[in-house]
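# Show me how the following folds:
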Amino acid sequence: MERIRNWLLPVLLAVLQLAYWPGRALREDAAVAGAVQVAAAVVAAAALPAALAVRRGRPVGAALTVEAVLFACLPLPADATLVHALGVLVALYSVAVRSPGRTVAVVGPVLALCEAVRSWLVLDSAGEAAGEAAINCVLFLTVAGLGRSRRRWLAGRRTAARDLARAESERARAALTERERLARELHDVSAHHLTSVVVTADAALRLGDRKPELKAEALDFAADTGRETAAALHRLVALMRTSAADEESPLGERVTELSAGFTRLGLRPAVRVDPEATPLTGPTAEAAFAIIREALTNALRYAPGSTVRIHILSKTADGTVDVTVEDDGAADGVPAGRQRLGGGRGTLGMRERATALDGTFAAGPRPDGAGWRVRAHLPGTSPLHQQTAPHSSWPTAQQRSWPTAPHSPRRPQEAAQHSGPLHHLAMRHRVLRGLDLSDGAVALTAAALPVFAVVVEEPAAAALACVPAVAHALPLLWRRRAPWAVLCAVLAMAWLAPLGLAFGVLSPDVALCLVVAGAVAECVAVYAVGAFAGPARVTWPVMAVAAAGLCLSCLALAAADGMTELEEDGGGVGLLLFLGAVVGTLFLPPMAALWGFGAAVRTRRERVRAWEDHALTATVWSAVAEAHEERRRIAVELRGQVLRHADAVVARAEAGDLSGVAAEARAGLSAMRDLLAALREVTVPGGAAVEGAVTMESKTPPQGALL
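Have a look, this model is predicted:
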């Protein structure tokens, strides 16, 4: 499949080129193309697909090879390389996707310079060559920007896959790790104690005739050791019975165990739970726990390696809970998280959890430094809330419908992940944070198109047209961060051309070029609203807003151009209104198509990210649950076997039955060995049973313990 994807587009370009030239030339006039030129065209059509086929593995080599083939085709007619020229754009896109930013910064200008030289050699006029070179620069910058956006998207998916793989690895090792830890604790806490009791009792029984005082010492030692062993095992069982996997467990224990799971994935959580909030359970504690879990998931994705402070405060008087989760941004030396361009469904989910209890929720960048902060105020639950609020740490069936996963729009400064002057400038100026190459490329393209149209129509007015064209396209730099505001700004800037015409600054032809060619800015803004402003049910009015805005600017241009003089014929205003309705209706379908495309891209992007977040959270939670299940199973076996014998040792010792003490201690020791032997048998993911590293060794107590 990968090979087909590599060859399909290059072969298609070659076929189209051969069909256009020399195919069409041969059909129309066989004398137009000679045999040598046709042969050269066929060779070029074979060389370019071969070069483009390796663009994924060797993008720079592919781009330079394509440019070399185009230079080799200079003796051929201009039509012979018309379609082949698109191969340069394809190769540059692959360079932008597959190569570092510094490589793109070198290869892009080299290709632009080569194309400028080729244009100068092919075209007769220096002005035409300069115009084509300018257009090529805009195209190259746009393609490079799109490629960098694609590179960031793919990098985000790879990072998400690595996070998920790490979480899966931790989940697979969770039960094994818990077995080893508990085996060490059981061995240290009880095994050598029971062995000491057995050895001491046997020695006292053997030497009882010669040293009768050993019997009393052995009984006292067995009673004390049995009580110590039973107390230690009871404490261990009580500890193993509590877990974040248990919805009835106190909030403090659940949050502490959850943070330990994220610690294994590279975060550095610091949990601070007020004493009043530690024992909380119920809907309020459930909502607080879910908000903390989703906030930790976001921190793991967008600020890996950071310190995350979790503070839970509860007021005993009214039962309210205040939750604060904040991080310091990505740790030094750790790459920042992926750019977040969705609509914040996770933020919406956390807010819904808070508002379901009549609480409040806020999330955003920290005002006191780098990082992100989540705050929630959860009032005490009333009986109505206790009946209606979900009492499960897992999402409901409706919440699990795709796409739903903990997701929040992250800090804009993390969007600039490339190096270069724009990145450093963005770090210094707050208004420029989050801008990247693709933003500049889109804005430059939207500004260049009307200027090129003016150059073609009225070259002398090109300099004058630059100001309204740049002002019209400049808001597109922030189309991701504030799409609605950008749309309003673009629609407002579209009135510069009618105003310039009305005040005599611009000629009618120049104003018409600015309005018609400048409509690209409106199209980009409409797409941005659909892709970045929110769900489709919120952004659909953008179609009517954009169509109406374009219609009004066109009517203003028509009015400034003197169409109101038709009022003398009795139909000026009515004609303008009729034209406005017609023009607005004509604008509506393309605006709807652009908005629909943006909404579809947004839906796909959120679906992918929702699945990633859902899988990551579920995997971390499964690791916690599996460790808890292992503890619960071991606790059941301890209560059923070892604890019973440890208590019996104490009872026999208090009754003075030394033989019974030895028998119960042996039975407890045997049960402990069986339990530890079971812990040594570990099933790996492949299904094969292997032995763990934990072993039990019978330890002989110090000689003084016998006396």
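
# C-alpha only now, for contacts and for neighbours.
Noted.

# what about stretch 478-487, how long is it end to end?
Across stretch 478-487, the terminal residues are separated by 10 Å (C-alpha to C-alpha, to the nearest Å).

# In contact with the nearest residue to Ala47 once chain neighbours are set aside, which residues are there?
Once flanking residues are discounted, Ala47 sits nearest to Val69: 7.4 Å by C-alpha to C-alpha, 6 or more residues apart in numbering. Contacts for Val69 (C-alpha atoms under 8 Å, 6 or more residues apart in numbering) come out as Ala44, Ala47, Leu48.

# isn't the first one right up against Cys73?
What it means is Ala44. Yes - using C-alpha atoms under 8 Å, Ala44 makes contact with Cys73 at a distance of 7.4 Å.

# Neighbour count: those two, which is higher?
Neighbour count, other C-alpha atoms under 10 Å: between Ala44 and Cys73, Ala44 has more, with 23 against 18.

# Which element, helix or strand, includes that one?
Assigned by DSSP states H and E, Ala44 falls within helix 35-52.

# helices or strands up against that helix?
In this structure, helix 35-52 packs against helix 2-18, helix 59-72, helix 86-98, with contacts taken as 3 or more C-alpha pairs under 8 Å, 6 or more residues apart in numbering; DSSP states H and E.

# between the shortest one and helix 2-18, how big is the angle?
For helix 86-98 and helix 2-18, the angle between their directions (axes from the mean of the first three to the mean of the last three C-alpha atoms, to 10 degrees) works out to 150 degrees.

# Could you give me the buried positions within helix 86-98?
Gly87, Val88, Leu89, Val90, Ala91, Leu92, Tyr93, Ser94, Val95, Ala96, Val97, Arg98 (16 or more other C-alpha atoms under 10 Å).

# swap in the second one?
Buried positions in helix 59-72, judged by neighbour count with 16+ other C-alpha under 10 Å: Pro59, Val60, Gly61, Ala62, Ala63, Leu64, Thr65, Val66, Glu67, Val69, Leu70.

# For the second one, which non-adjacent residue is spatially closest?
The shortest distance from Val60 to any non-neighbouring residue, by C-alpha to C-alpha, 6+ apart, is to Val95 (6.0 Å).

# From Ala46, how far out is that neighbour?
In this view, Val95 and Ala46 are 21 Å apart by C-alpha to C-alpha.

# Using neighbour counts, pick out the buried residues of the helix holding Ala44.
Neighbour-count burial for helix 35-52 flags 37-38, 40-42, 44-45, 47-52 (criterion: 16+ other C-alpha under 10 Å).

# closest to Ala441 among these?
Closest approach between those and Ala441, by C-alpha to C-alpha: Leu52, at 23.9 Å.

# can I assume that closest one is in contact with Pro10?
Yes - contact criterion C-alpha under 8 Å: Leu52 and Pro10 qualify, at 6.1 Å.

# Output the buried residues of helix 35-52 in TSV, with distance to Leu182 appended to each entry.
What follows is the buried residues of helix 35-52, written out as TSV (distance: C-alpha to C-alpha, whole Å):
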residue	distance to Leu182
Gln37	80
Val38	79
Ala40	76
Ala41	75
Val42	73
Ala44	70
Ala45	69
Ala47	66
Leu48	64
Pro49	62
Ala50	61
Ala51	60
Leu52	58
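
# Alongside the first, I'd like the structure of this one:
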Amino acid sequence: MDRGPGVADAALPALLLTGHVITVVLGAVLGADRATAWQSALGILAVLVSATALTWRVAAPVPVFCAALTADAASRALLPETALTPALPAAVWVALFTLSVRRPARLALPGAALATAATPLPAGGGDVTGPLLDDLLAGALLHLAIVLGGRLRAHRKDRHARLLARLADLEGERRAAADAERERLARDLHDTAGHHLTAIAVQGAAALRLVDTRPELAGEALNHGAAVGRDVLAALGELVAVVADEPGDGALHEVLPPLCAGLERLGVPVTLDVRGRPRALPPAVRVTAYRVVQESLTNAMRYAAGAPVVVSVQYGYGDVTVTVTNGAVRKPEAPGSGLGTGRGLANLTERAASVGGRLTAGPGERGGWTVRATLPTRAPGTWWPRAVDATLLTACTAVPLLTTARHPSPGELCALSVLLTVHAAPLPARRRAPAAALAMSLAVSVAWATATVAGALPFAWLAALGFAWTAELAALHAVGAYGPARATWPAPVAVGVVGGAVLGLAVVSDPAESAGLGTAALLTALGLVAVPWLLPVWALGLLTRARRGDGGRWEQRVLDAMAVRVGEAVTDERHRVATGLHGTVVEHTTRLVRHAEAGLSAPDDRRAALTGMTDAARTALTGLRTLLDTLDATRLP
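Below is the predicted model:
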């Protein structure tokens, strides 16, 4: 339920009322106010009603907006202009903004339409259609900008509230994440290793008792122990070899450092190199790139333990390339070599192909091994961005050609088509580099107008350029939607100033005018007047960003810090389990496989091989039980 009015709610209405009263009194004292006393009193009463209603704007935004709009419309209908001040329209704007913040757009937009419809008729006789249309258009843009600003404020308040709620429960989230990871590890360890090691120990002990009477059972037990032991090692490596089941919610360049740091804690030197401009990736592409690094690091630890590893991420145009290279192994055989399942690279190749990418693997130039995956950054099946780009390009090229005042020759038509195409060419890149796309379109417009002043281009072609300014508006929207989280406000100012400059150059180049460069400079400065008309386009882009969930830098820093804290808890659990496994279970399971392989290669000494394999399985089981008991008894403070 919305709260009642407070001191802060009354401050702005009091300011509006005070400003209105001071204006009326000063007008009466100076003789500028020719309104009668009752008209002035009625005007003050209307402002008092609006101000009183505004104090309840947070609790009841719809009735307050209706009251403010009614007071403004009634005052304009009953009172002369000399009895009015901007206080009543300002009250309507405040009420509309609050309505946009507190209620959904389906209520705020009709409110903006009502406020626009209440625009008064222009004073004076004659045909008022033109001035009325101008006032209606200006009012519609102003009210639309207010609604967009309110909805942007609402989205940010909602995101901040959710963020603060998560921040307040950070410790609980940290404990929950660590507990969930601990339970997952304990469950998977029991399922993947416990049963298999028990089976090896039981079968090995049975074969050892019957080794003299039924020697064929010894071979079966050794074969089973070697095969299942390799599977256990592979499963343990995939379970806790510095990787999580999922890469988390962060961007690729944010989730890779913990992955690499985990391997470094196990003694493998890892270098992470990120090049290009990091950007958001489609979820499937991000997970695939993460899996490539994950599997490659696991293989490096298994087959090239101790060799340095370099992980490289290259953001290119339309794709991202992930490369993992490990150095040459100093020893002829690493402790875990030959213990994999053989399906890792095949699975990665299939996964890369499923998102439209490709993966290669092979020996490096200086020895070692290199895995490289090139993945498209646009998810398959996203047809609508291409459709929007095609529509915009058509609107910025074909439509201006159809609206030219005279019929150009084929050569002129071709040249004009090239100019329009160059002007609209940056649009497809507006999502990746919005500021650059806007700058290029503005630069082409200025160059076009300058060439027209110099006589290089016909004056009539400027009409086509005017219709092609849809490109600048689309790029301005992209700056708000896809540009940096802050400091995008210069964009509408730049569009307004450049628009004024282009208009000034057009006036200078007009054969029917005798204007000079001074006129062009004046119109360039007057381009600032157009900035309020451009604000709704920019604000719509900001609202698109907010609805997409892309917050500001402060919000991103808080989310990153929270993710780090939660990730640290999960990583600590995984590292603790990994250390325990490598110190006991993995070591004894590796010894188990070695004994089994030795018995298979030397049939005359199978009793010793069975004994060693069975003892290693039992020791690994003991270590596993101790680790599981420790996990079960541990809880974060």
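
# How alike are these chains, TM-score-wise?
The TM-score (TM-score structural alignment, normalised by the length of structure 2) is 0.51; 483 aligned residues with a C-alpha RMSD of 7.0 Å.

# one step back: the residue nearest to Ala47 of structure 1 and Glu132 of structure 1, how far apart?
As judged by C-alpha to C-alpha, Val69 of structure 1 and Glu132 of structure 1 stand 19 Å apart.

# cool, and Val325 of structure 1?
54 Å.

# Those two: who's more crowded?
More crowded of Val325 of structure 1 and Glu132, by other C-alpha under 10 Å: Val325, with 24 against 17.

# For the more buried one, which three-state class applies?
With DSSP: H, G, I helix; E, B strand; the rest coil as the basis, Val325 of structure 1 sits in strand.

# What does it correspond to in structure 2?
For Val325 of structure 1, the aligned residue in structure 2 is Pro376 (criterion: TM-score structural alignment).

# if I read this right, its match contacts Ser354, doesn't it?
No - contact criterion C-alpha under 8 Å: Pro376 of structure 2 and Ser354 do not qualify, at 10.9 Å.

# distance between the helix or strand hosting Ala387 of structure 2 and the chain's centre?
Per DSSP H and E: Ala387 of structure 2 is located in helix 384-402. How far helix 384-402 of structure 2 lies from its chain's middle: 26 Å, per C-alpha atoms, centre = their mean, to the nearest Å.

# burial measure for Ser509 of structure 2, as a count.
23.

# And Gly411 of structure 2, by the same measure?
Neighbours of Gly411 of structure 2 using other C-alpha under 10 Å come to 9.

# Equivalent analysis for Ser354 of structure 2, please.
That count, for Ser354 of structure 2 with other C-alpha under 10 Å as the rule, works out to 15.

# what does Ala435 of structure 2 give?
21.

# same question, Ala489 of structure 1
Other residues close to Ala489 of structure 1 by other C-alpha under 10 Å number 19.

# Which strand or helix spans it?
Take DSSP H and E as the rule and Ala489 of structure 1 turns out to sit in helix 483-493.

# From the chain's centroid, how far away is that helix?
Centroid separation for helix 483-493 of structure 1 versus its chain: 28 Å, with C-alpha atoms, centre = their mean.

# Ok, stretch 465-479 of structure 2 next?
The mean C-alpha position of stretch 465-479 of structure 2 is separated from the chain mean by 23 Å, C-alpha atoms, centre = their mean.

# Not counting that stretch itself, show me its contacts.
Counting by C-alpha under 8 Å, 6+ apart, 392, 395-397, 399-400, 420, 423-424, 427, 430-431, 434-435, 437-438, 441-442, 445, 488, 491-492, 495, 537-542 sit against stretch 465-479 of structure 2.

# ok so, going back, any chance of the helices and strands packed on helix 35-52 of structure 1 in CSV, plus distance to Ala463 of structure 1?
Formatted as CSV, these follow (distance: least, C-alpha to C-alpha, whole Å):
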stretch, distance to Ala463 of structure 1
helix 2-18, 37
helix 59-72, 32
helix 86-98, 28
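
# Tell me which of the ones you listed approaches Glu612 of structure 1 most closely.
helix 86-98 (21.8 Å).

# Can you check what angle separates that closest one from helix 59-72?
Using the same axes, to 10 degrees: helix 86-98 of structure 1 against helix 59-72 is 170 degrees.

# any idea which helix or strand carries the residue most central in space within structure 2?
Per C-alpha atoms, centre = their mean, the C-alpha nearest to the average position across structure 2 is that of Asp550, at 5.0 Å. Assigning secondary structure by DSSP H and E places Asp550 of structure 2 outside every helix and strand.

# what about the helices in the stretch 501-650 of structure 1?
508-517, 519-532, 536-539, 542-560, 572-637, 643-655 (DSSP state H, counting those that start in this stretch).

# List the contacts of the closest residue to Gln203 of structure 2 other than its chain neighbours.
In space, and not counting its chain neighbours, Gln203 of structure 2 is closest to Ala221: 6.1 Å by C-alpha to C-alpha, 6+ apart. By C-alpha under 8 Å, 6+ apart, Ala221 of structure 2 lies in contact with Ile200, Gln203, Gly204, Ala207, Leu610.

# Can you tell me how far the fourth one is from Pro215 of structure 2?
The one in question is Ala207 of structure 2. 8 Å.

# What of the first one?
In this view, Ile200 of structure 2 and Pro215 of structure 2 are 17 Å apart by C-alpha to C-alpha.

# same question, the second one
The gap separating Gln203 of structure 2 from Pro215 of structure 2 is 13 Å, by C-alpha to C-alpha.

# Which residue of those two possesses the greater neighbour count?
Gln203 (20 against 15).

# Doesn't Val268 of structure 2 lie inside a strand?
No - Val268 of structure 2: not assigned to a strand; according to three-state DSSP it is coil.

# my guess is it meets Val310, correct?
No - with contacts counted by C-alpha under 8 Å, Val268 of structure 2 stays clear of Val310, the gap being 10.7 Å.

# more neighbours, the two?
Using other C-alpha under 10 Å, the more surrounded residue of Val268 of structure 2 and Val310 is Val268, with 20 against 17.

# how far away is that one from Cys260 of structure 2?
Noted for Val268 of structure 2: a distance of 9 Å to Cys260 of structure 2, by C-alpha to C-alpha.

# cool, Leu465 of structure 2 as well?
Taking C-alpha to C-alpha, one finds Leu465 of structure 2 at 53 Å from Cys260 of structure 2.

# thinking again about what came up before, so which of the contacts of Val69 of structure 1 comes closest to Leu205 of structure 1?
Distances from Leu205 of structure 1 to these, taken by C-alpha to C-alpha, are shortest for Leu48, at 94.8 Å.
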